[in-house]
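In: Generate a structure from the sequence data that follows.
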Amino acid sequence: MGTPTGLHDPRVRGRMLAAAVLASFVSFLDGSITNIALPAIDRDLGGGVVTQQWVVDGYLLTLSAFILLSGAVSDAFGRLRVLRIALIAFAATSLLCALAPTAGVLVAARLLQGVAGALLVPGSLGLIIAVFEGPAQAKAIGSWTAWTSVSSLFGPVLGGLLVDGLGWRSVFVIGLVPAAASMLLLGRVRDEAREGPAPRIDLPSAALAAVGLGLLTVGLIEVGGGRDAVLPRGWAIALLLAGLVGLAGFIARDRRAAHPLVPPALFRTRNFSAGNLATFFVYGGLGIGFLVPGLYLQQVLRLPATTAALVGLPATVLLILLSGRFGALSGRIGPRVFMTAGPLIAAAGALMWLLIGLGTGQAVVVAAGTVVVGLGLSITVAPLTAAVLGAVPEAESGIGSAVNNAVSRVAGLITTACAGLVLGGAVSTAGFMRTAVVAAVLLAVGGAVSFAGIRNGQRASS
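Out: Next up is the predicted model:
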């Protein structure tokens, strides 16, 4: 079998990049591939818009709640060890989703799947930060960003083919393939010995974050659930407010904790704080912007799942061709211009969706707007990731990655939970047009934050 290989062995860098990409691909793919299957799940298991929201947000909720904790766990116990455990757990929960007999069981399985998914992204991105440095690191992050972003847009295309050909349950099985490939690529490579004491984990902060996000999500979904809501409106509002209190408690606790879950010192770096604020608005806009079009094309225009998914294929091609290049350019001239222009271009694409109100060529309008959104996304994501993680010392790359991914997932979680409010309780042309405006505003604010806050050449001191 040979001697286990060390993490910094030059011979394994390519393998580690491929393993990190595939591990993240699993998580991002699952987050996107499910969207196109929502109408089929509703037809089979019932529950309307509320169930559709919960199938998406059940995963995002636990992923967002535990991703901060997973960053600390990854730094404390080793990126490779945690990554292997996460891949096994994700495969097991994916099978549970595929076998779910009711909507309630499916949502419960999605909650468990989110916990496993929370361990994947920080560990994989932290692995890249540990293995690469300098311009090679920026290029590696660009490749990681390109392929994980592709999974977010390629997922619906693959999902449409699977739903139409094999049924919605197959979308949860397909993730086993990249998970198994990632495990094979990791092989016997092991973590390097850690210098200094392992970081301690603040469990009360993690509990407050999880409870706060959970209550906030339930409240938002139920407030906008309309006739499909389970709770009375008063109770839903009370839960929403309780969630806000819980999140405020998390912030207060984390600022006082001896071993904070999110070290406040990270936010003293301008690019880290501004980059995460931009992340919140950009991914909030993308969260609702990529959920509703697929529902509209299937439930209003009555297109098959595969046809609806193919609408986003040109955007996927743009991401494959351009994300790595923009990541490399960002490494040479700085991220600010890309993080400003990209979201503004994506916002223009979202506003193009308003042309569906003309009543003709609506599928073409959705496709054209999606292409422009994809162009803006390909300009944005690699420079944004490089700017945020470049502001974090390597020893804290796990928690830095976790914070940034938590921000992006929480943003998507909140805007997805608000989808019922924006749509008015049901998918319609008017609701989709409202969604387009909301997405465009959020994306434009993300670009403005980047212009005002990001500085080129700002790097962390190790």
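
In: C-alpha from now on. contacts and neighbour counts both.
Out: OK.

In: Now for the residue lying closest to residue 264 once chain neighbours are set aside, how many residues are close by?
Out: Leaving aside its sequence neighbours, residue 264 sits nearest to residue 255 (Cα to Cα, 6 or more residues apart in numbering; 6.6 Å). Residue 255 has 17 neighbours, counted by other Cα atoms under 10 Å.

In: secondary structure class for residue 255?
Out: helix (DSSP: H, G, I helix; E, B strand; the rest coil).

In: cool, residue 194 as well?
Out: coil.

In: please give me the structure for this one as well, since I'd like to look at both together:
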Amino acid sequence: MSTAPHAACEQGMALSATGGTVAHPNWTIAATMLASSLAFIDGSVTNVALPSIGRDLGGGAADLPWTINAYLLPLSALLLLGGAAGDHYGRRRMLIGGIILFALASVGCAFAPNLDLLFAMRALQGVGAALLMPNSLGILGSSFEGEARGRAIGTWAAAGAIASAIGPPFGGWLVDTVGWRAIFYLNIPVAAAAIAVAWRFIKESPRGEEALDWRGAWLATAALGALTWALTLWSSHHGATPRSWIGLGVGTLLLILFLLAERQRGERAMMPLSLFGSRPFVGLTLLTFLLYGALGGLLVLLPYLLIVGGDYSPTQAGLALLPFSIVIGTASRLTGRLTEKIGPRWPLTIGPVVTGVGFALLVRADPHASYWTSILPGIAVIALGMAGAVAPLTTAVLSSVDDRHTGTASGFNSAIARTGGLIATALAGAVIAEAGGNLIGAFQAATLVAAVLAVAAGVTAFLTLGD
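Out: Presented below is the predicted three-dimensional model:
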């Protein structure tokens, strides 16, 4: 699953946070790729298994989005805390801890006898992913510089795409032949390999001297939790209810309190607000939210549309998504290297706009029509656009902060990406609740919204990033 990094990494171009050379650059990249692949595999596989989980555990249209949201909610809410904890307590320590927690929760998901316990174990998986994701990127950001960083992040993004590519068809085959519970066992060997490599080859980062911003962490977590809960209620009930309005109000109040708390702590804050004085940082944040919000809805809705609306098997639905990950996996290393030479502005402008064109092509999507003419063209163009954006976006974010804050920066950016996907998944409940021709119409309307969001992301990059 790992891809060997460029030979220049072996020639001492990989630098640690303290300025020394990384003793094992290949193994450092391999460990971060294996760890991150846990989250990538799990997300892509679960989407394919949703109809089977619903049939087996008695979940309806209002329940199924929570199979995804129960994982995404703690992941989005705690990513910022996970990155800051790595900066403070040591990134390798938090990475390995997150992997162990994720693996244990995966076993719990496999044995869950009902939806309530499945949701609880999915939430625990999200906590583990919130620890491992930002620290895998934080380790990469502090271990490499210049073109070596671009190549390393491109390789990391390519491996994630490959993992996402393998997940749906293999997971779909497991659902068809063994049952949906088997998909969670996929995480165990990957987790074991990631722990072994990280423990043996990654050097622990220096511990931070400042106390961790626990007040900011819990305010951010509670704010995001309330907002997402309210949006999920809105989508599942097809309209605003008193509880959803209360959730929106509480979430907004908690978000304001978080900003006030971070302002009071200044540079000692978990998320220093001084970062938002930078136009590129603000632009990258908005771009991430828009682009991953558009993408998150597609990855949940398309397999569901094909299985429920087009009578695809889980294996066939998984294979339908394969071109998406293959294109990203093939092109991400090239775009990562290109960004180091020409800067992030043009890749992050053109990539999202091309992605928007791909979403517009999916307005023609019909699960009863030919896959090759109805579905594939849109998926291929979306993948091409995302391949131009994934590695440049990550590289630009990590390059915008000093080495001491790479974990926090990657955690914040990942949190914004997951928040966009989380909100999209919450709103996707309104589409999942439809049936027959209405399901196809609702999906096509959702692709138009996604197209607008993706193009807006490209315009944001053009207006806020320098040449």
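
In: Can you name the residues that contact the equivalent of residue 354 of the first structure over in the second structure?
Out: By TM-score structural alignment, residue 354 of the first structure lines up with residue 363 in the second structure. By Cα atoms under 8 Å, 6 or more residues apart in numbering, residue 363 of the second structure lies in contact with 444, 445, 447, 448.

In: one more time with 10 Å, if that's ok
Out: 374, 375, 378, 440, 441, 443, 444, 445, 446, 447, 448, 451 (Cα atoms under 10 Å, 6 or more residues apart in numbering).

In: can you tell me which of those are in helices?
Out: Using DSSP state H, the subset of those located in helices is 374, 378, 440, 441, 443, 444, 445, 446, 447, 448, 451.

In: Now which residue in the first structure aligns to the third one?
Out: Using TM-score structural alignment to pair residues, one finds that residue 440 of the second structure aligns to residue 429 in the first structure.

In: And that match, how far from residue 381 of the first structure?
Out: Using Cα to Cα, to the nearest Å, one gets 29 Å for the distance from residue 429 of the first structure to residue 381 of the first structure.

In: Looking at the two now, which is surrounded by more residues?
Out: Neighbour comparison, residue 429 of the first structure and residue 381: the larger count goes to residue 381, with 29 against 19 (by other Cα under 10 Å).

In: residue closest to the middle of the second structure?
Out: residue 418 (5.2 Å; Cα atoms, centre = their mean).

In: hang on, that one packs against residue 73?
Out: Yes - when contacts are counted by Cα atoms under 10 Å, residue 418 of the second structure is listed as touching residue 73 (8.4 Å).

In: just to revisit the earlier point, work out for me the element the residue nearest to the centre of the second structure sits within.
Out: Here residue 418 of the second structure sits within helix 406-432, counting by DSSP states H and E.

In: after superposition, how close is that helix to the first structure?
Out: Superposed on the first structure, helix 406-432 of the second structure shows a mean distance of 1.2 Å to its aligned residues (mean Cα distance after the TM-score superposition for the first structure).

In: buried stuff in that helix?
Out: Within helix 406-432 of the second structure, the residues scored as buried using 16 or more other Cα atoms under 10 Å are 406-432.

In: residue contacts, whatever residue of the second structure lines up with residue 66 of the first structure?
Out: Superposed on the second structure with TM-score structural alignment, residue 66 of the first structure falls opposite residue 78. Residues in contact with residue 78 of the second structure (Cα under 10 Å, 6+ apart) are 72, 84, 126-131, 217-218, 220-222, 224, 411-412, 415.

In: Just the buried residues of these.
Out: Neighbour counting over the contacts of residue 78 of the second structure (16+ other Cα under 10 Å) leaves 72, 84, 126-131, 217-218, 220-222, 224, 411-412, 415 as the buried ones.

In: Return those of the contacts of residue 363 of the second structure that are likewise in contact in the first structure.
Out: Of these, the ones still in contact in the first structure (both residues aligned by TM-score structural alignment, their matches' Cα atoms under 10 Å) are 374, 375, 378, 440, 441, 443, 444, 445, 446, 447, 448.
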